[in-house]
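S.K.: Quick one, fold the following:
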Amino acid sequence: MARWEPGARERLVLAAVDLFSEQGYDGTTVTQIAERAGVTKSTFFRHFPDKRELLVAGQETLSRLLAEGIAEAPAGSTPLEAVAEGLARASDEMGPMNRALGPRLRAAVAASAELRERDALKSVGMAAAMAEALVARGVADAPARLASEMGALAFKRGFERWSSGDRSDDDPLAGYTRAALTELREAAAALG
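M.R.: All right, here's what the predicted structure looks like:
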């Protein structure tokens, strides 16, 4: 086993998701994850403090991208238009590995209460990053929070549809997240 190989972090995430799906979260050890990824246990701990953190790998980057997209939205954009810019920025960074990982990740999360909790915290973190970016643009707190929650839900719904879709199409995630945001906007308008 090599001491260092490029892509170790990604291999660890893939190995963990596969093992969580195969034998459950509780039945999977850090040693097994490291072995499946072809790295040492110490390499695992250089990338992650524990196996729970594998689920939120990339959350900081995702939240940063969402916030940057909102911050760079054209002047005069409504809160939801700014959120759409954040969704586009974050979506542009999602590639084939993210798409392939989606269904396996959903299965692993569905099978574990602890992973469902971590997934919920991930959504909270995304919404908080978007709300902060909206407030920084001068949006009042309540509309910023509502728009950010809609953005987090749109990202989740769009990602689920994109990653569950036909693998032969190479449509980018951004179209799915924008469509989900449009659906949510229309649903909110129908509430009266």
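
S.K.: C-alpha only now, for contacts and for neighbours.
M.R.: Will do.

S.K.: List the residues that contact the nearest residue in space to Met126 that is not next to it in sequence.
M.R.: Counting by CA to CA, 6 or more residues apart in numbering, Met126 lies nearest to Ser63, which is 5.2 Å off, once chain neighbours are set aside. Ser63 sits next to 125-126, 129-130 when contact means CA atoms under 8 Å, 6 or more residues apart in numbering.

S.K.: Now for those residues, which sits with the most neighbours around it?
M.R.: In terms of neighbours by other CA atoms under 10 Å, the contacts of Ser63 top out with Met130 at 32 neighbours.

S.K.: Next SSE downstream of the one helix or strand the residue nearest to Met126 maps to?
M.R.: For Ser63, the host element (DSSP states H and E) is helix 59-71. Following helix 59-71 in sequence order, the next helix or strand is helix 79-92 (DSSP H and E).

S.K.: this one as well, want them side by side:
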Amino acid sequence: MARWQPDAHARLEEAALKLFAERGYKAVSAAEIAGRAGLTKATFFRHFPDKPEVLFWGQDLLGNTFRQTIADGAPGASPLELVRAAVLAVDPVFDADRHRHAATRQRLIASSATLHERAVLKRAALAHTMTEALQDREVAAGTAELAGLAGTAAFGAAYARWAESPAYRGFAGLARRELDRIVNAAVSLS
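M.R.: Purely as a prediction, here's the structure:
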């Protein structure tokens, strides 16, 4: 095996998703993923801290984008406007290449209680990131938490629709619709 080859991260992800689809998530080891990608097990763990992260990588990028977008928001912007901007700011992450395996990724997560639990924890971490970013802008704790949860709910619903779409479509349009839907639902509670 070569010591260094380009695109190791993408090759590991591709190999993992193909193996998971062929044999099921539980039946595949990190060593097998690395072998299929023509890499070593050590290389796998340089790119992913554990096997589940193959399905969840990018969390830091999403969280950082949410945080920075909220921090950079216009003075006087409402918490909802800041959260809307944050959710829309991640649109470039969800490109056609990432969409190729999105449905497989969703099926695998839905098929495993452990993976589903990790997905819930990842969404909770994103909500917490938005909440903290809003609080850093002096938004009251309860309002910040509610806005962060609403933003995360909209993000999750938009992602699910984006992933299940058989043909690639932009994430931003779906996110706008989900944000509007959640805001309208919240208004109707009064």
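
S.K.: still on that earlier bit, from Val56 of the first structure, how far off is the residue nearest to Met126 of the first structure?
M.R.: Ser63 of the first structure is 11 Å from Val56 of the first structure, where distance means CA to CA, to the nearest Å.

S.K.: try Met150 of the first structure
M.R.: For Met150 of the first structure, the distance to Val56 of the first structure - CA to CA - is 20 Å.

S.K.: More neighbours: the two, which one.
M.R.: Under the criterion of other CA under 10 Å, the comparison of Met150 of the first structure against Val56 puts Met150 first, with 21 against 16.

S.K.: these two touch, right, that one and Ala180?
M.R.: No - the pair Met150 of the first structure and Ala180 fails to qualify as a contact (CA atoms under 8 Å) at a distance of 9.3 Å.

S.K.: so what's Val13 of the first structure closest to, chain neighbours aside?
M.R.: If the residues on either side of it in the chain are set aside, Val13 of the first structure comes closest to Leu54, at 5.9 Å by CA to CA, 6+ apart.

S.K.: Check Gly27 of the first structure too.
M.R.: Using CA to CA, 6+ apart and skipping residues adjacent in sequence, the residue nearest Gly27 of the first structure is Phe20, 7.7 Å away.

S.K.: can I assume the one you found is in contact with Ala110?
M.R.: No - judged on CA under 8 Å, Phe20 of the first structure makes no contact with Ala110 at a distance of 10.5 Å.

S.K.: Give the residue from the two that has the larger number of neighbours.
M.R.: Between Phe20 of the first structure and Ala110, Phe20 has the larger neighbour count (other CA under 10 Å), namely 24 against 14.

S.K.: rewinding a little: how about the residue nearest to Met126 of the first structure, what's its partner in the second structure?
M.R.: Under the alignment (TM-score structural alignment), Ser63 of the first structure pairs with Gly63 of the second structure.

S.K.: Check the gap between its match and Gly24 of the second structure for me.
M.R.: Distance, Gly63 of the second structure to Gly24 of the second structure, by CA to CA: 29 Å.

S.K.: Repeat that for Leu121 of the second structure.
M.R.: Leu121 of the second structure is 22 Å from Gly24 of the second structure, by CA to CA.

S.K.: again, but for Ala163 of the second structure
M.R.: Going from Ala163 of the second structure to Gly24 of the second structure by CA to CA gives 19 Å.

S.K.: For the two, work out which one has more neighbours and name it.
M.R.: Ala163 (24 against 14).

S.K.: Same question for that one, what's its three-state structure.
M.R.: helix (DSSP: H, G, I helix; E, B strand; the rest coil).

S.K.: if I line the two up, what does it land on in the first structure?
M.R.: In the first structure, Ala163 of the second structure lines up with Ser163, judged by TM-score structural alignment.

S.K.: nearest residue to that match other than its sequence neighbours?
M.R.: Take Ser163 of the first structure and drop its neighbours on the chain: the residue closest to it by CA to CA, 6+ apart is Arg99, 4.6 Å away.
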